[in-house]
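Peer 1: need coordinates for the below:
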Amino acid sequence: MPLLLTVIVSTLLVGLAMPLGALLAHFEKVKSVWLEQELKHGVMAIGGGALLSAVALVLVPEGIANLNPLAACAWFILGGLSFMYLDIYLKKIDTPASQLAAMLSDFIPESIALGAAFATGSNNAFLLAALIALQNLPEGFSAYSELKTSSVYKPKKIIIMFFLMATLGPIAGVSGYLWLSDSPEIISAIMLFASGGILYSIFQDLAPQVKLEKHWAPPMGAVLGFTLGMLGLMLTT
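Peer 2: Predicted coordinates:
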């Protein structure tokens, strides 16, 4: 398969994890209230673990490879600050789409970095794709659940919107593949910017939703998600 086609297919499949998560949330029917809560919190925890593994095992190691320490730290912090100010803005306008905005704000730079990773022949390109898909699934689940609470967004409309958003992956991925393959410093900056934003999101949006009073199983989802990323790295090196 030509490399450009690989980028398109990979980023599209990664993006389709978002509507898949929404479909799981739509058809999720659990009679037991406590089991339903365990499931929702566990899904969020797995997403948090996958995000953390993407940051720790792929994005940060590759991001710091082409930048000096000062620049690397600056881009990482800038990513966190940008996501924080986005969070503040969404809270100020009281939108029911904060999870959706957070999902897109890390999906797009990650897709750019993924396309660039394929262009540069990175051994971790497929691992990064798998981790992004693994995070998009619970993020789609959570974003759908959040949007469904608003009377403005009907379930069918939300799912269709998520499918359309999946096409942003190939657009961003091809952009990274065609225009950033010869700019390793820019790729590294994007990776670290995304990493800072993701890390902020984990502790601002995901981690607080993982804890469930008198239930200790959901946080193990974070351990499971990180273990999956670690296993992928070990199998590809």
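
Peer 1: rest of the way, CA atoms for contacts and neighbours
Peer 2: Noted.

Peer 1: now the helix or strand that contains Met191, how far from the centre of its chain.
Peer 2: Secondary structure from DSSP states H and E places Met191 in helix 184-201. Chain-centre distance of helix 184-201: 12 Å, with CA atoms, centre = their mean, to the nearest Å.

Peer 1: show me which residues of the helix or strand following it are buried.
Peer 2: Following helix 184-201 in sequence order, the next helix or strand is helix 207-210 (DSSP H and E). Counting neighbours by 16 or more other CA atoms under 10 Å, one finds that the buried residues in helix 207-210 are Ala207, Gln209, Val210.

Peer 1: please point out which parts of stretch 76-94 sit buried.
Peer 2: Phe76, Ile77, Leu78, Gly79, Gly80, Leu81, Ser82, Phe83, Met84, Leu86, Asp87, Leu90.

Peer 1: need the contact partners of that stretch.
Peer 2: Residues outside stretch 76-94 that contact it (CA atoms under 8 Å, 6 or more residues apart in numbering): 98, 102, 105, 189, 192-201.

Peer 1: how about 7 Å then?
Peer 2: Outside stretch 76-94, the residues that touch it by CA atoms under 7 Å, 6 or more residues apart in numbering are Ser98, Leu192, Phe193, Ala194, Ser195, Gly196, Gly197, Tyr200.

Peer 1: hang on, the earlier thing: inside helices: which ones of the buried residues of stretch 76-94?
Peer 2: For these, the ones inside helices are Phe76, Ile77, Leu78, Gly79, Gly80, Leu81, Ser82, Phe83, Met84, Leu86, Asp87, Leu90, with DSSP state H as the criterion.

Peer 1: next, the structure of the following sequence, for comparison with the previous one:
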Amino acid sequence: MPERDLTSESVVPSSGKTWGLRFSLGAMMVIVALFAGVFGYLSYFRPAKCLVSYQVVTLPAQEVDRLGLEFHVIDDSSYRWALDPKDEIAELIRRQSRTEKPLYEKQMTVASWPRQADTYTYIRPAVISASTSPHPEFKSGEFAGFWGVRKVGGQLMFRVEAHTANRQPRIMTVDDQRLGRFDEVAGALAYEGEFPTSKLVFAAPMGDQHVHLIVVEAKEANASDPAVYRPGTTSSSEQQPELSTKPQDPQPEAVHNDE
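Peer 2: Predicted coordinates for the structure are as follows:
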């Protein structure tokens, strides 16, 4: 009997230690798996930085159609998007800029995903036409949306989510029965995919003769590069003057404009 009692007493603590050891090993495995998942996610989805430059223009519809770009539909929007690997849209803009500057231009650094906010508005004088109205005419538009950039498994990804609109004086004919003095277009811009290696073009028809376009160029930037925010009508291809710390003579008061 004493021997049997000793045997039973020795079995109980041994079972308790084994269960505790198994629980500790299981908890450690769960913790290790959680850390591995977190580090795996952080290494697969990584932050990135890029410089976005874009121009807003209207171009003759015939000239844009002649390029034969492969446009993609954006759901529930008047706009479509396409890539311009031959830079043909930019050439049309350069030719038009000799007589008419883009409606709006901007450069900015993007370093967030999925949303980094951006907005603009513009109003520009248009050619006065007695057939449309005896009053001065203007082109106007606005944009509100987001840009995004990140790395996924080492590959750069780019994102656009926005809403834009534009209006301009309508070119009327004698038989034209349409109401209103303006051609207008409004709709969503949407793109999410590989980082564009060529210009990303959003386009929508403006009446029968023109197309409203937002032409986007994105270039990867280093984390150490300074942030850029440069709105206005300065072409991204032009060199910016360096800032000088030398004292300068007083300048006459500048003339105010709509910028």
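
Peer 1: now what about the TM-score between them?
Peer 2: Here the TM-score for the pair of chains, by TM-score structural alignment, normalised by the length of the first structure, is 0.26; 105 aligned residues with a CA RMSD of 6.1 Å.

Peer 1: now the buried residues of helix 207-210 of the first structure in a markdown table, with distance to Phe27 of the first structure?
Peer 2: Below are the buried residues of helix 207-210 of the first structure laid out as a markdown table (distance: CA to CA, whole Å):
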| residue | distance to Phe27 of the first structure |
| --- | --- |
| Ala207 | 24 |
| Gln209 | 21 |
| Val210 | 21 |
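
Peer 1: which among those gets closest to Glu38 of the first structure?
Peer 2: Val210 (9.2 Å; CA to CA).

Peer 1: excluding its backbone neighbours, what's nearest the closest one?
Peer 2: Excluding its sequence neighbours, the residue lying closest to Val210 of the first structure (CA to CA, 6 or more residues apart in numbering) is His41, at 4.9 Å.

Peer 1: that's a helix at the one you found, yeah?
Peer 2: Yes - assessed by DSSP: H, G, I helix; E, B strand; the rest coil, His41 of the first structure belongs to a helix.

Peer 1: relative to Pro109 of the first structure, how far out is it?
Peer 2: Computed as CA to CA, to the nearest Å, the His41 of the first structure to Pro109 of the first structure distance reads 26 Å.

Peer 1: and what of Gly115 of the first structure?
Peer 2: In terms of CA to CA, Gly115 of the first structure sits 10 Å off from Pro109 of the first structure.

Peer 1: more neighbours, those two?
Peer 2: Taking other CA atoms under 10 Å, Gly115 of the first structure and Pro109 do not tie; Gly115 has more neighbours (34 against 22).

Peer 1: where along the second structure do the helices fall?
Peer 2: Under DSSP H, the second structure gives helices at 2-44, 61-67, 88-96.

Peer 1: state the distance from Lys139 of the second structure to Thr164 of the second structure.
Peer 2: Note on Lys139 of the second structure: its distance to Thr164 of the second structure, by CA to CA, is 14 Å.

Peer 1: where exactly do the helices run in the first structure?
Peer 2: Along the first structure, counting by DSSP H, helices occupy 3-27, 33-53, 60-63, 69-92, 98-119, 125-148, 155-166, 168-179, 184-201, 207-210, 220-236.

Peer 1: which residues belonging to the second one are considered buried?
Peer 2: Taking 16+ other CA under 10 Å as the neighbour-count basis, helix 33-53 of the first structure is seen to contain the buried residues 37-53.

Peer 1: the third one too?
Peer 2: Under the neighbour-count criterion of 16+ other CA under 10 Å, helix 60-63 of the first structure has Val60, Glu62, Gly63 buried.

Peer 1: which residues are contacting that helix?
Peer 2: Contacts to helix 60-63 of the first structure, defined as CA under 7 Å, 6+ apart, come from residues Ser188, Ala189, Met191, Leu192, Ser195.

Peer 1: tell me how far that helix lies from the chain's centre.
Peer 2: 16 Å.
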